[in-house]
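Chemist: model the following, please.
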Amino acid sequence: MAEASIHLSYLRLRRLIGICGLALPISAVIVTGNILPSISHYFYSTANILFVGILSILGVFLISYRGYDQEEELISDNLATTIGGMAILLVVIIPGKYVWTDFPLDWNYSANCPTFYCTDEGSVFRVIHFVAAGVFFLAMSWLSIFNFTKSSNAKANKVYVICGIGIFVIILITVLVELILKLNTSEYFIFIVECLMLLLFAISWLVKGKALRNGIEK
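Modeler: Alright, predicted model coming up:
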């Protein structure tokens, strides 16, 4: 009975982690009524409480998630989620750069910081924020490809691999386009790739939590 209760608790936790991934971009856009250049921009918007709250909850959930510790694994569930959780909390603690010209004109933003803390254009903290976000997605990609696929469900394993590889490929494309080639992309390019990665992240965790029980996880 106790074992069954623990199993159900893990399923709920996995679902909640997946829901957090979906909730952030959707709720931020609804609350502000605007799509910004990146999800990190919402830290400086009226959706600040959602950005901080949802990512903080996600970070705590990931750190709390133990999963399976198997000696033969290079990186265990527990290590991967702890790294991911700590990275996403760092994203919250150290926000992205504040560029007031990126915000809609009707918000009447100025060069004055609208929140208790801002990261300027040339700050080293901007790099830390960016790297922390990358570490989070890389950890979730690894988890989906190598840890979640320990499942005996072949259909679910295919979904995990697709989601994990998808996240990794998007990271590579983003680094290539933004940092190496420095191509002129849409002002919403980062927002789009972040949403795609969060979607893949959410699908992977929702499947693991058997939220799609009637479709994949039977």
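Chemist: from here on, contacts and neighbour counts on C-alpha atoms
Modeler: Fine.
Chemist: residues contacting the nearest residue to I39 once chain neighbours are set aside?
Modeler: Counting by Cα to Cα, 6 or more residues apart in numbering, I39 lies nearest to F191, which is 5.8 Å off, once chain neighbours are set aside. Residues near F191 by Cα atoms under 8 Å, 6 or more residues apart in numbering: L36, P37, S38, I39.
Chemist: one more, so I can put them side by side:
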Amino acid sequence: MLDYSNTERIGLEKQTTLRILVGVLGMLLPLLLWLLLLIQNGVQSPMDSISHYFYTRAGTIFTIIVSLLAIFLLVYKGYEPIDFILSSIAGVCALLLLYFPTSNITCDTNLINCDYIITHLNDNEIRIKFHFIMAGMFLGSLALMSIFLFTKKKGDPEGLVLPELKGEKIIFVICGLLMLLSMLIIATNCFGIFSKTEFDHYNLTFWFEVIALEAFGFSWFVKGNVFDKRQ
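Modeler: Here you go, the predicted model:
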């Protein structure tokens, strides 16, 4: 947690603080985006995906939080070089998915108005596919960290040892698997395995992205030792 005994040090000096911030931002992102459009424009239904909030009045929040996550991931050190490598990949991918946004939003005529849409870009197939790849690499890198790196303790070269899977290790593995499963379901929808009509009708891409982000955020939150009674 934060140490106020030395006034010359910044609050983000400890990795535990950084992990907590990353976790909180990751978990709050979907809620803040939905809540902002609800308050400002009365939009109750979620967008097709979290990335589509880029085009709405909540786009500023989306850009700020994803940018903060990218910066925090880029400065994260971890215990070994592989921690820094994977977190840096996730950080770079987060910045790139912002710079290469997803497809435009189609105005829902069932809503009172479409004032919540404030940005429009000419659709570009290469940009859209690149955004999808970056989003997958972002969540994929974080899932691997949760499963294989967060299950390691400092000075523990063995890492994830299944016979010793207990306590927080179970949480990290479950969170990582939830992220991978959510990504797989979203990806398979692109190949027509599921009914696209029903998938889009129930905004399943959005909800599986929420599951992935909540799992990601919670794993980092737990890694910040917030539940460690020895703190």
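Chemist: how do the contacts of F191 of structure 1 look in structure 2, which are kept?
Modeler: Contacts conserved in structure 2 for those, using both residues aligned by TM-score structural alignment, their matches' Cα atoms under 8 Å: L36, P37, S38, I39.
Chemist: kindly reformat the residues you listed as TSV and extend each row with secondary structure, distance to M140 of structure 1 and neighbour count.
Modeler: Formatted as TSV, those follow (DSSP: H, G, I helix; E, B strand; the rest coil; distance: Cα to Cα, whole Å; neighbours: other Cα atoms under 10 Å):
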residue	secondary structure	distance to M140 of structure 1	neighbour count
L36	coil	24	21
P37	coil	23	17
S38	coil	19	19
I39	helix	18	20
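Chemist: ok, back up a step: the residue nearest to I39 of structure 1 matches what in structure 2?
Modeler: Mapped onto structure 2 by TM-score structural alignment, F191 of structure 1 lines up with F206.
Chemist: what about its match, helix or strand, and which?
Modeler: Per DSSP states H and E: F206 of structure 2 is located in helix 204-223.
Chemist: for I82 of structure 2, same thing?
Modeler: Element membership for I82 of structure 2, per DSSP H and E: helix 81-99.
Chemist: alignment lookup: Y65 of structure 1 to structure 2.
Modeler: In structure 2, Y65 of structure 1 lines up with Y76, judged by TM-score structural alignment.
Chemist: tell me where structure 1 has helices.
Modeler: 2-32, 48-64, 77-93, 124-142, 154-174, 189-208 (DSSP state H).
Chemist: any chance of the ones you listed in JSON lines, plus distance to L183 of structure 1?
Modeler: Output for those, formatted as JSON lines (distance: least, Cα to Cα, whole Å):
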{"stretch": "helix 2-32", "distance to L183 of structure 1": "25"}
{"stretch": "helix 48-64", "distance to L183 of structure 1": "28"}
{"stretch": "helix 77-93", "distance to L183 of structure 1": "25"}
{"stretch": "helix 124-142", "distance to L183 of structure 1": "18"}
{"stretch": "helix 154-174", "distance to L183 of structure 1": "10"}
{"stretch": "helix 189-208", "distance to L183 of structure 1": "11"}
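Chemist: tell me which of those helices sits nearest to P104 of structure 1.
Modeler: helix 2-32 (10.1 Å; Cα to Cα).
Chemist: just the angle between the helix holding F206 of structure 2 and helix 168-189, please?
Modeler: 160 degrees (axes from the mean of the first three to the mean of the last three Cα atoms, to 10 degrees).
Chemist: now do the buried residues in helix 204-223 of structure 2.
Modeler: Of all the residues in helix 204-223 of structure 2, those buried under the rule 16 or more other Cα atoms under 10 Å are 204-223.
Chemist: do the same with stretch 114-127 of structure 1
Modeler: In stretch 114-127 of structure 1, counting by 16+ other Cα under 10 Å, buried: C118, T119, F125, R126.
Chemist: run through who's touching it.
Modeler: By Cα under 8 Å, 6+ apart, stretch 114-127 of structure 1 touches Y44, I94, P95, G96, K97, Y98, V99.
Chemist: repeat that with 6 Å
Modeler: Contacts to stretch 114-127 of structure 1, defined as Cα atoms under 6 Å, 6 or more residues apart in numbering, come from residues G96, K97, Y98.
Chemist: contacting residues around the first one?
Modeler: Neighbour list for G96 of structure 1: S40, R126, H129 [criterion: Cα under 6 Å, 6+ apart].
Chemist: and the last one, how close does it get to I88 of structure 1?
Modeler: This means H129 of structure 1. Per Cα to Cα, to the nearest Å, H129 of structure 1 is found 9 Å from I88 of structure 1.
Chemist: swap in the second one?
Modeler: Counting by Cα to Cα, the gap between R126 of structure 1 and I88 of structure 1 amounts to 14 Å.
Chemist: cool, C113 of structure 1 as well?
Modeler: Noted for C113 of structure 1: a distance of 22 Å to I88 of structure 1, by Cα to Cα.
Chemist: same check, this time on K182 of structure 1
Modeler: Distance of K182 of structure 1 to I88 of structure 1, computed by Cα to Cα: 25 Å.
Chemist: neighbour count: the two, which is higher?
Modeler: Per other Cα atoms under 10 Å, whichever of K182 of structure 1 and I88 has more neighbours is I88, with 26 against 11.
Chemist: quick one: map that one onto structure 2.
Modeler: Counting by TM-score structural alignment, I88 of structure 1 lines up with A94 in structure 2.
Chemist: which non-adjacent residue is nearest the aligned residue in structure 1 for F150 of structure 2?
Modeler: In structure 1, the residue paired with F150 of structure 2 according to TM-score structural alignment is F148. Closest residue in space to F148 of structure 1, ignoring its immediate chain neighbours: Y160 at 6.5 Å, by Cα to Cα, 6+ apart.
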